[in-house]
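1. Please find the sequence and the predicted model below.
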Amino acid sequence: MPSSMPAPSIRIPIELLTQSSFSQFGTVIENPAHSEAPPSQRLPPPASVSANQGTALKYIDVTHMVNLYSLAPSKKPARAVMNIFVCSPRELRPHEPSESMPSSWGDIDLDDDEDNGERQLFDVKILERHPFTTQTFIPIGLSQTYDSTQYLVIVAPTLPASASRHKINRPPPFPTPGPRKRRSIRDIFARARPSPFTNEAAPPPSTYSRLHPSQRPKGPGLPDLKNVRAFIASGSQAVTYGAGTWHAPMVVLGERSIDFVVVQFANGVEIEDCQEVELVPERGADEGIAVSIEMDYRGGVRVKAGPGPVKAKL
């Protein structure tokens, strides 16, 4: 059983999945020419070159696989693995009016009566993370125009380790680094000498400082449940979770299953490959964290938060 932590009563509105809105948590992989992002959220496209004897356009370096298992306590090396997840549509519960407010979008009324769309709720009961590896989900066999089946990407920032310990009164479920050995004055000055094998007086930057912030180690903290976010993705989008990013297991919405090719590193040590936290509603609360889902007459999910027109249809 996973460790557990109390969850506040919060309803989360749905945002459109774009690289700009998701950059804190990882990477969105899509053809820039087909992006649904509003102009204010479009980033410069990746570098591209002609390929396949001029019949293809190759976008370069669209995501980064990161292997941080050198930081794992076991020091057991990892290898790149590729699996297929066949994800069935999730069961939703009927929408009920609630006084709970969305985490980051307190000015949005999720119970308004302007539209006649079907409203339902998805309860977020578990969050997981892969502390030493990125994880890329690539949907296959799902057309961009098939909007009656989509998937949710639910993520949360990471709390500082001190705040995590206070919340559950025990160490967080993450291997914490050992105490740093205090260096002597002699060691400090010895390291400050220029290397005889290079002209550089300063040491090169660490591997991790060169990574995008979303790909760097997140630390041992628990998820920040007051800032959970939910994004809706189409069949033309893949997503890479940054190493250590808290996220819900994949949530498929609609009529059919989605097959995902999942690429990550793994070393076979269970606690180092995947860590889970069960979310239990706070004492006296009727519900915990729930994503508010509103469908239009075609079965597509309406966007309720973020830049651009509210309730824009996918």
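-> On my side now, so go ahead.
2. From now on I want contacts and neighbour counts done on CA atoms only, so please keep to that.
-> Will do.
3. Find the residue closest to residue 126 in space, skipping its chain neighbours.
-> Distances taken as CA to CA, 6 or more residues apart in numbering put residue 278 closest to residue 126, at 4.6 Å, once the chain neighbours are dropped.
4. ok, now which ones touch the one you found?
-> Residues near residue 278 by CA atoms under 8 Å, 6 or more residues apart in numbering: 2, 3, 4, 5, 125, 126, 127.
5. burial measure for the fifth one, as a count.
-> If I follow you right, that is residue 125. As a burial measure, residue 125 scores 17 neighbours (other CA atoms under 10 Å).
6. Could you check how far the residue nearest to it when sequence neighbours are not counted is from residue 263?
-> Leaving out its chain neighbours, the residue that sits closest to residue 125 by CA to CA, 6+ apart is residue 279, at 5.0 Å. To residue 263, residue 279 is 26 Å away according to CA to CA, to the nearest Å.
7. Equivalent analysis for residue 90, please.
-> Separation of residue 90 from residue 263 (CA to CA): 23 Å.
8. Looking at the two, which one has more neighbours?
-> residue 263 (19 against 15).
9. That one is in what secondary structure piece?
-> Element membership of residue 263, judged by DSSP states H and E, is strand 258-266.
10. next SSE after the helix or strand containing residue 136?
-> Per DSSP H and E, residue 136 falls inside strand 135-140. Downstream of strand 135-140, the next assigned helix or strand under DSSP H and E is strand 149-156.
11. picking that back up, just curious, which of the contacts of residue 278 is nearest to residue 15?
-> Nearest to residue 15 among the contacts of residue 278: residue 127, at 18.7 Å, using CA to CA.
12. pretty sure that closest one contacts residue 289?
-> No - in this structure, residue 127 is not within contact of residue 289 by CA atoms under 8 Å, at 11.1 Å.
13. List the contacts of residue 92.
-> 120, 121, 122, 123.
14. ok, second structure coming up, stack it against the first:
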Amino acid sequence: MTPLPIELSIRPLTAQSFAPFGDVIEADPSTMRLINGGTTERFHGLFSPETAGEGARVIVNIFRGKPRAFPYEIGMMERHPFGSQSFSPLSGRQFLVAVSPDENGKPGAPQVFLAAPHQGVNYRRNTWHHPLMAIGEVSDFLVVDRDGPGNNLEEVFFETPFVIREPQI
């Protein structure tokens, strides 16, 4: 008998609630500096990409995500042992972020956040997270992550899946 999925709630994405997993990328007024003769506001040092391993380098990509259908079942989580990974929306749309605490080398119960169109996330190295979850329409994301030798992907599948109902956007 297949276990019934466990329903997850969706919370707003805030720097404080996401802190155990990484950084929220958004225009933080406390980091603002005026540059270019006062014509540009620079929001400085919002996150620091992490890379580990010989020959590793930071790269920038665009990912194009197809929207998820709801209810959506979270059956797995992944993590990257050699580098952080950030996602910043380019299409001006909200997206979902699912992360799990580490429980003895395996992902625990997921937490789900609704990211606003002006927010991105940086998953710290070794943070369990679900792959990109675009909602509503096909969406582009600027992704900063690690390139280089070594297997930088670990996946774990849950025995009992978790389910997300359609977010209220």
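-> That came through fine. Computed from a predicted model, the values in this text were never measured in an experiment.
15. Could you pick out the buried ones from the contacts of residue 92 of structure 1?
-> Applying a neighbour-count criterion of 16 or more other CA atoms under 10 Å, the buried members of the contacts of residue 92 of structure 1 are 120, 121, 122, 123.
16. could you dump those to JSON lines with secondary structure?
-> Formatted as JSON lines, those follow (DSSP: H, G, I helix; E, B strand; the rest coil):
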{"residue": "120", "secondary structure": "strand"}
{"residue": "121", "secondary structure": "strand"}
{"residue": "122", "secondary structure": "strand"}
{"residue": "123", "secondary structure": "strand"}
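17. Can you lay out these as a markdown table showing distance to residue 253 of structure 1?
-> A markdown table is the format used below for these (distance: CA to CA, whole Å):
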| residue | distance to residue 253 of structure 1 |
| --- | --- |
| 120 | 11 |
| 121 | 11 |
| 122 | 10 |
| 123 | 13 |
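18. what span of structure 2 lines up against the helix or strand containing residue 189 of structure 1?
-> Remark: residue 189 of structure 1 resides in helix 185-192, with elements defined by DSSP H and E. Following TM-score structural alignment, helix 185-192 of structure 1 has no partner segment in structure 2.
19. I'd say residue 60 of structure 1 and residue 46 touch.
-> Yes - contact criterion CA under 8 Å: residue 60 of structure 1 and residue 46 qualify, at 6.2 Å.
20. Counting residues, name the longest strand you see in structure 2.
-> What stands out as the longest strand in structure 2, according to DSSP state E, is strand 154-164.
21. mind checking how far that strand is from the chain centre?
-> 16 Å (CA atoms, centre = their mean, to the nearest Å).
22. what inclination does it have with respect to strand 95-100?
-> Strand 154-164 of structure 2 and strand 95-100 are oriented at 120 degrees to each other (axes from the mean of the first three to the mean of the last three CA atoms, to 10 degrees).
23. picking up where we left off before, aligned partner of the residue nearest to residue 125 of structure 1 in structure 2?
-> Using TM-score structural alignment, residue 279 of structure 1 sits opposite residue 158 in structure 2.
24. Based on its surroundings, how many neighbours for its match?
-> Residues near residue 158 of structure 2, counting by other CA under 10 Å, number 14.
25. And the one 4 residues further on, by the same measure?
-> The number of residues packed around residue 162 of structure 2, counting by other CA under 10 Å, is 18.
26. and it, what does it touch?
-> Residue 162 of structure 2 neighbours (CA under 8 Å, 6+ apart): 5, 6, 7, 8, 73, 74, 75, 110.
27. Distance-wise, check the residue nearest to residue 126 of structure 1 relative to residue 9 of structure 1.
-> Residue 278 of structure 1 is 15 Å from residue 9 of structure 1, by CA to CA.
28. and what of residue 253 of structure 1?
-> On the measure of CA to CA, residue 253 of structure 1 and residue 9 of structure 1 end up 23 Å apart.
29. Which of those two has more residues huddled nearby?
-> A count of neighbours by other CA under 10 Å puts residue 253 above the other of residue 253 of structure 1 and residue 9, at 26 against 22.
30. check which helix or strand covers the more buried one.
-> Following DSSP H and E, one finds residue 253 of structure 1 within strand 251-254.
31. got the contact list for that strand?
-> Contacting residues not belonging to strand 251-254 of structure 1 are listed as 87, 88, 89, 90, 148, 149, 150, 151, 152, 153, 258, 299 [CA under 8 Å, 6+ apart].
32. Quick check: chain neighbours aside, which residue is closest to the third one?
-> Same thing as residue 89 of structure 1. Counting by CA to CA, 6+ apart, the residue nearest residue 89 of structure 1 is residue 252, at 4.6 Å.
33. corresponding residue for the one you found in structure 2?
-> Alignment note (TM-score structural alignment): residue 252 of structure 1 maps to residue 134 of structure 2.
34. Tell me which residues touch the residue lying farthest from the centre of structure 2, please.
-> Of all residues in structure 2, residue 37 has its C-alpha farthest from the mean position, at 34.4 Å, by CA atoms, centre = their mean. Residues near residue 37 of structure 2 by CA under 8 Å, 6+ apart: none.
35. how about it, what's its match in structure 1?
-> Aligned partner of residue 37 of structure 2 by TM-score structural alignment: residue 53.
36. Likewise for residue 99 of structure 2?
-> So, by TM-score structural alignment, residue 99 of structure 2 is matched to residue 155.
37. ditto for residue 84 of structure 2
-> Match for residue 84 of structure 2 (TM-score structural alignment): residue 134.
38. Make sure residue 49 of structure 1 is actually in contact with residue 61.
-> No - the criterion here is CA under 8 Å, and residue 49 of structure 1 misses it with residue 61 at 11.6 Å.
39. Pull out the buried residues from stretch 25-35 of structure 2.
-> 25, 26.
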